[in-house]
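# sequence unknown, structure follows:
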């Protein structure tokens, strides 16, 4: 059985710029804004969440080398979009708006995201 990512990118419940809450894992309970989504790996990087330490080798620009703190990626199944009305994590759906265009909405409050 072929995976869906080889043919067309999957429709995800997240977009970059969304405010999300981590619902499981080491960073459970933390919230942040999605910076980047890796569609092929089904992972996302969230601002200030799942911080990792990266050792940078010395080079011409940085002869000393350094240790940097970066955001690690999190699987999208561990993230839920935060409802802008209530501030609670919610599932999302799609329905037509006033102009007849499909738009995401929060299933808890029914408001468009």
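Nice, I can see it. Note that the structure is a prediction, hence the values are computed from the model and not measured.
# Only C-alpha atoms from now on, for both contacts and neighbour counts.
Fine.
# thought residue 45 was touching residue 52?
No: using Cα atoms under 8 Å, residue 45 is not in contact with residue 52; the gap is 11.5 Å.
# And the two? Which one has more around it.
Taking other Cα atoms under 10 Å, residue 45 and residue 52 do not tie; residue 45 has more neighbours (23 against 11).
# Use this one as the comparison:
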């Protein structure tokens, strides 16, 4: 099992640490080691898309078209503000949602 992570911003690693590592995962980097993508944005954002509908895929995974479209909107805003696309990350806990977002990214 992983004991120390060096890739993620510490705020992001808190999510996986809580969900999958029983809070024993340590950060090998500090918040100061990771420059913000934009000064006015936190390293980790959660948004409530109130009119979305969660669909259960036949694989047992879930997706939400409205959330996927909202993510595309956010990515477009960041790119329009000259954020390097290589610095943008989207975390999805559902494989079907990842496929939806990937397909939308591919069509744009």
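Cool, got the structure. Only a predicted model underlies this, so the values are computations on that prediction, with no experimental measurement involved.
# Give me the TM-score for this pair.
After superposition, the two chains reach a TM-score of 0.23 (TM-score structural alignment, normalised by the length of structure 2), with 45 aligned residues with a Cα RMSD of 4.8 Å.
# Output the contacting helices and strands for the longest helix that structure 2 contains.
Counting residues, the longest helix found in structure 2 (DSSP state H) is helix 65-80. Helix 65-80 of structure 2 is packed against helix 95-107, with contacts defined by 3 or more Cα pairs under 8 Å, 6 or more residues apart in numbering; DSSP states H and E.
# buried sites along the helix it packs on?
Buried positions in helix 95-107 of structure 2, judged by neighbour count with 16 or more other Cα atoms under 10 Å: 96-98, 100-101.
# Sort out which one of those residues lies nearest residue 12 of structure 2 for me.
Nearest to residue 12 of structure 2 among those, counting by Cα to Cα, is residue 98 at 17.4 Å.
# what about that closest one, distance to residue 80 of structure 2?
23 Å (Cα to Cα, to the nearest Å).
# do the same with residue 66 of structure 2
On the measure of Cα to Cα, residue 66 of structure 2 and residue 80 of structure 2 end up 21 Å apart.
# neighbour-wise, which of the two wins?
residue 66 (15 against 10).
# what about residue 32 of structure 1, helix or strand, and which?
Using DSSP states H and E, residue 32 of structure 1 maps to strand 31-38.
# can you pull the buried residues of that strand?
By neighbour count with 16+ other Cα under 10 Å, strand 31-38 of structure 1 contains the buried residues 31-35, 37.
# Turn these into CSV, including distance to residue 75 of structure 1.
CSV is the format used below for the buried residues of strand 31-38 of structure 1 (distance: Cα to Cα, whole Å):
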residue, distance to residue 75 of structure 1
31, 14
32, 14
33, 15
34, 12
35, 14
37, 10
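# nearest to residue 69 of structure 1, of those?
Scanning these for proximity to residue 69 of structure 1, where the rule is Cα to Cα, the winner is residue 35, at 15.4 Å.
# Against residue 102 of structure 1, how distant is the closest one?
Distance from residue 35 of structure 1 to residue 102 of structure 1, counting by Cα to Cα: 23 Å.
# isn't residue 62 of structure 2 right next to residue 98, touching?
No: with contact defined as Cα under 8 Å, residue 62 of structure 2 does not reach residue 98; the gap is 9.5 Å.
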